[in-house]
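> Predicted model and sequence below, questions to follow.
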Amino acid sequence: MRQMKLGLSIASAGYHYSAWCHPDVDVRSATSIQHHVKAAQLAERGRMDFVFLADWSSILNVDDLRIARDREQAQVKVDPTLAMAAVAVVTKHVGLMPTASTTYWHPFNFARRMAAIDQLSGGRVGWNMVTSHGLDEARNFGLDKPIDSDTRHDRAREFVQVMRGLWDSWDDDAFVRDKATGQFFRPGSVHALNHEGRHFKVRGPLDMARPPQGFLPIITAGTSDNSQDLAAEIADMCYGGQPNIEAARAYYSSVKGRLPKYGRRPEDLLMMPGIQCYVGRTQSEAEDKFALMQSAMPKEVGIGQLIVNHFPDLSAYGLDDPLPDMTMRSEFLGSEKLGGREPELTLALMRRARDEKLTLRQLFDIALCGFWSLGVIGTPKVIADMMEEWFTTGAADGFNVQPPYLPGGGEDFVDLVIPELQRRGLFRTEYEGRTLRENLGLPRPASRYATDVAEAAE
């Protein structure tokens, strides 16, 4: 029976903008190894596939005084590859999914680091591959503006090509380590890449054995044609951010429909939308948990986050005032400086605000409880019902769980929702394999030199 895959996204203290203000949250979560360890061990207790740690190499537009960045938790964070390497020591089964950018890393350094962590963790590392479109990051790396989308995605393709070539530097059986003969590795088992392309020139080989997984599983995100094509070409998972099942089905179909172009099958790519859950044993308990989080968020934070996501400045409106018609105000959209969600999500929410005559408070409740992906407030049955519908009707192959705060929000999901999914046969009760690839149901890629090795042996 097909079963869904589940990841746990850490995101500092949680995915709510005011998660750090929750009474049960450690205000130093973002830079605490204990926090990351607890989250990973929680995911492992729930038999989840991986823990996910997002990242970007900057603080965000602190010079824009309309945005209350001084009240946010996510401006300070640790290098996720280092956090995941540390977490590997105190976990045994759960996968480790750090984020790194193909725009600002070099493939040799990154291939070396990730191969090392995969070796040290016994084959449990994946990679959230991003291409970094933000202005603040660009300025940190000597650029006046972000690199254009076509160039970033072209660089990303070549980056992955180089990475995989470097991971194949050594044959799987290269290291004989024979004390009797004094031979450490087999002659002819190491290969120089000698790559020379548009963006990179890398000789190789890598000074690290082939990763236990062969190639690390890659997860990507994004709704643009460039992002979807890249996912269809090189990704093993795709992190979606669609807020409703119709949008998720369309995205699922669009990305999977591109796979044949690259000689791939639908099962080669797992679609894993984000889901943020407020879980209660009763509906009223779940609603109380949501209300507590919303009450901790100052109006200034809500206004600023709407601005980041291409809304006009609504600070002149009271929380219970009706909102103006914003649907035709196209000048608010597409700001490279701010970043934020895709403009089509903003437009959809503007239309909803108009059609339903939303107040500012109601707009906050819809938009600012997380990152605009699927949000559910309810009992384990309500949440499992929704997840099952998405899973069985072509909207998802699994989910990236985005706790509103940690550890409590994650514990609610692991202790209440996962048992309900297991009861329905939708999720595992024990890990199937040793590596992240095995648990995701993804085959281990053979080395590009495997045929040569077999012929030489004959």
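In hand now; what should we look at?
> make it CA atoms for all contacts and neighbour counts henceforth
Noted.
> Distance check, residue 361 against residue 299.
9 Å (C-alpha to C-alpha, to the nearest Å).
> try residue 91
Counting by C-alpha to C-alpha - residue 91 and residue 299 are separated by 40 Å.
> Equivalent analysis for residue 153, please.
37 Å.
> Looking at those two, which has the bigger crowd around it?
Shown here are residue 153 and residue 299; by other C-alpha atoms under 10 Å, residue 153 has more neighbours (21 against 18).
> Show me which positions of stretch 204-222 end up buried.
Buried residues in stretch 204-222, counted by 16 or more other C-alpha atoms under 10 Å: 204-206, 208-222.
> So for the longest helix out of those in the chain, what gets flagged as buried?
Scanning the chain for the helix with the most residues, using DSSP state H, yields helix 149-167. Using 16+ other C-alpha under 10 Å as the test for burial, helix 149-167 gives 152-153, 155-160, 162-167.
> ok, now stretch 7-24?
7-22.
> Please identify the one among those that lies nearest to residue 248.
residue 7 (17.5 Å; C-alpha to C-alpha).
> gap between the helix or strand harbouring that closest one and the chain center?
Using DSSP states H and E, residue 7 maps to strand 5-9. With C-alpha atoms, centre = their mean, to the nearest Å as the basis, strand 5-9 stands 9 Å off its chain's centre.
> here comes the other one, which I'd like you to weigh against the first:
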Amino acid sequence: MTTRPRREGQLHLNAFLMSTGHHEASWRLPESDPSYQSTNIAYLQRLAQTAERGHLDSIFFADGPALFRDVGRRPSGTLEPTVVLAAIAAVTSRIGLIATASTTYNDPYNLARRFASVDHISGGRAGWNIVTTAHLEAARNFGYEDLPSHHARYQRAAEFIDVALKLWDSWEDDVEIGDKVDGVWGDSGRIHPPEHVGEHFRVAGALTTPRSPQAYPLLVQAGSSEDGKDLAARYAEAVFTAQQTLDDALAFSYDLKRRAVEWGRDPAGLLVLPGIVPVIGATQAEARAKEDELDRLIRPEFARVQLAKTLRVDPEDLPLDRELPADLPSEEEIEGAKSRYTLIVELARRERLTVRQLIGRLGGGRGHRTFSGTAEQVADAIQEWWDAGAADGFNIMPAVLPSGLEDFVDQVVPVLVDRGLFRSEYTGTTLREHYGLARPEHPRHRDGSRLGVGVVAHPATADPTTPVPTTTSTTHEGAQA
């Protein structure tokens, strides 16, 4: 690992949970029970308890309102994630609970009410991963003939978040009076209906749910396009991102925090958490053998169809043993997930991968960084990006569940604790406290911006006038080269 000055503070770890694991062939392993692991709440509760045993900041469930995969490829059945969070809240006490919900195919009132309810049920542990949903299959489930344009989806998202914030702030913290003698339960003067009339939404009344323990759920965002970064810089408190190299991660973190400053925010209130897919073994050879076994189980005919959809080409244009065609669409022509499209194309071009090799690289994490090695090597990989200021923590994406999460909690977390990089026990009770972020005051009782109050930023990223450090990204021997 490259030697760098020691960074102050501690990193943040979120566990991204997905049925049998993030590797698309994980369901084919003997340990997997796909029908059980996709929809059994007891299994999901146990995963959350494992993450809480490791004192991780949070767990996270992705979601999309469409069955857009070929169900022959991998387990595709899922549960609605806010319902899952409520069930997990009942059997955990500290772990943060984050779920994805679309601003394109929801309405602010119902969504704000659901997340406020989860925050109450969990005692202040809820987070909302804000997405605009980039799939035509979802659009057609909600009456659209075509996918709304990328820019239009993000315009709607910004107004959606504004309305949700008004709803969460429609109650002050001290509405309840509870005067039994005079028969007055609450102060109507402390209720503030949004009376919102905008381009996309008309929302008149106050939320039925009182202001929650965190004031409102932690706001998370996962888009890395230009529109996505602008939305994150304006609203998000944590960002999940896919980055393949240290230099790319540094540039992304710097750019995002610079944009936050332009919105009048403290960049320390915006945490950047790249995804990493760790495959852990007692030796590097054992870890590589685990990864090789998973890659051998990929069905390339299924994976090629999905890759073709992402690249907006016909599957026949992607011969398995040739590199990507030269005449792919530009990012400007993509109305779906722009940043993921660019990441995949750049990865293939940079390393001159054949389609078969690219499918193998994407099989573990769909463009997120994959890494196979010992627990020490995984900790080294995490620390390198942390010390460089390229990440405030990581979105841990186990290739196989439950064993991959157990290996990370039991083997990697103790190494990070011993190095002073991660907590040995929880010190707070809410998700914002885990992330070092203050509870937002009600707008009628505070000055300054709505968001962005948090821990002191790392020197490498706190000052957006500081040039992005130029680094030579070295690949650890345990990394997926």
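Cool, got the structure. Because the structure is predicted, anything quoted here is derived from the model rather than measured.
> what's the distance between the counterpart of residue 391 of the first structure in the second structure and residue 380 of the second structure?
Under the alignment (TM-score structural alignment), residue 391 of the first structure pairs with residue 386 of the second structure. Distance, residue 386 of the second structure to residue 380 of the second structure, using C-alpha to C-alpha: 10 Å.
> More neighbours: these two, which one.
Taking neighbours as other C-alpha under 10 Å, residue 386 of the second structure and residue 380 compare with residue 386 leading, 23 against 20.
> now that one, what's its secondary structure?
helix (DSSP: H, G, I helix; E, B strand; the rest coil).
> one step back: which of the buried residues of stretch 7-24 of the first structure fall within strands?
7, 8, 9 (DSSP state E).
> between those residues, which is closest to residue 230 of the first structure?
Of those, the one sitting nearest to residue 230 of the first structure (C-alpha to C-alpha) turns out to be residue 7, at 21.3 Å.
> which ones are touching the counterpart of the closest one in the second structure?
For residue 7 of the first structure, the aligned position in the second structure is residue 14, judged by TM-score structural alignment. Residue 14 of the second structure makes contact with 56, 57, 58, 59, 60, 394, 395, 396, according to C-alpha atoms under 8 Å, 6 or more residues apart in numbering.
> Quick one: neighbours of the equivalent of the second one over in the first structure, just the number.
Spelled out, it's residue 57 of the second structure. Residue 57 of the second structure maps onto residue 49 of the first structure when the alignment is built from TM-score structural alignment. Using other C-alpha under 10 Å, residue 49 of the first structure has 28 neighbouring residues.
> The one 10 residues further on too?
As a burial measure, residue 59 of the first structure scores 14 neighbours (other C-alpha under 10 Å).
> Could you check which residue of the second structure pairs with it?
By TM-score structural alignment, residue 59 of the first structure lines up with residue 67.
> Contact partners for that match?
Contacts of residue 67 of the second structure (C-alpha under 8 Å, 6+ apart): 76, 137.
> next SSE after the strand of greatest length in the second structure?
Scanning the second structure for the strand with the most residues, using DSSP E, yields strand 271-280. Downstream of strand 271-280 of the second structure, the next assigned helix or strand under DSSP H and E is helix 284-296.
> Once aligned, what mean separation remains between that following helix and the first structure?
Helix 284-296 of the second structure differs from its equivalent in the first structure by a mean of 1.5 Å after superposition (mean C-alpha distance after the TM-score superposition for the first structure).
> who's in contact with that helix?
Contacts of helix 284-296 of the second structure (C-alpha under 8 Å, 6+ apart): 23, 25, 26, 279, 280, 281, 360, 363, 372, 373, 374, 478.
> of all these, which comes closest to residue 71 of the second structure?
Of those, the one sitting nearest to residue 71 of the second structure (C-alpha to C-alpha) turns out to be residue 25, at 12.8 Å.
> Trace the closest one over to the first structure, please.
Using TM-score structural alignment, residue 25 of the second structure pairs with residue 18 in the first structure.
> do you know how far its match is from residue 72 of the first structure?
7 Å.
> do the same with residue 21 of the first structure
Distance from residue 21 of the first structure to residue 72 of the first structure, by C-alpha to C-alpha: 10 Å.
> Same list, the ones in strands among the buried residues of stretch 7-24 of the first structure, but as TSV with distance to residue 127 of the first structure please.
Shown next, in TSV, are these (distance: C-alpha to C-alpha, whole Å):
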residue	distance to residue 127 of the first structure
7	13
8	14
9	13
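> show me what contacts the nearest residue to residue 267 of the second structure once chain neighbours are set aside?
With sequence-adjacent residues excluded and distances taken as C-alpha to C-alpha, 6 or more residues apart in numbering, residue 267 of the second structure is closest to residue 257, at 5.0 Å. By C-alpha under 8 Å, 6+ apart, residue 257 of the second structure lies in contact with 233, 267, 270, 461, 462, 464.
> Look at residue 257 of the second structure and give its secondary structure.
Residue 257 of the second structure ends up helix, using three-state DSSP.
> How about residue 432 of the first structure?
Assigned by three-state DSSP, the conformation of residue 432 of the first structure is coil.
> which one in the second structure is aligned with it?
In the second structure, residue 432 of the first structure lands on residue 427 (TM-score structural alignment).
> OK, contacts around that match?
By C-alpha under 8 Å, 6+ apart, the residues touching residue 427 of the second structure are residue 434.
> and what of residue 190 of the second structure?
Contacts of residue 190 of the second structure by C-alpha under 8 Å, 6+ apart are 171, 172, 174, 175.
> Can you go through those and name the buried ones?
171, 172, 175.
> My read is that the last one contacts residue 192, right?
No - using C-alpha atoms under 8 Å, residue 175 of the second structure makes no contact with residue 192, being 10.6 Å away.
> Give me the neighbour count for residue 337 of the first structure.
A count of nearby residues for residue 337 of the first structure, using other C-alpha under 10 Å, gives 15.
> what's the answer for residue 321 of the second structure, then?
Here the number of neighbours of residue 321 of the second structure (other C-alpha under 10 Å) works out to 11.
> three-state assignment of the residue nearest the centre of the second structure?
In the second structure, the C-alpha nearest the mean C-alpha coordinate belongs to residue 240, at 3.7 Å (C-alpha atoms, centre = their mean). Following three-state DSSP, residue 240 of the second structure is assigned to strand.
> Ok, the one 3 residues further on next?
What three-state DSSP gives for residue 243 of the second structure is coil.
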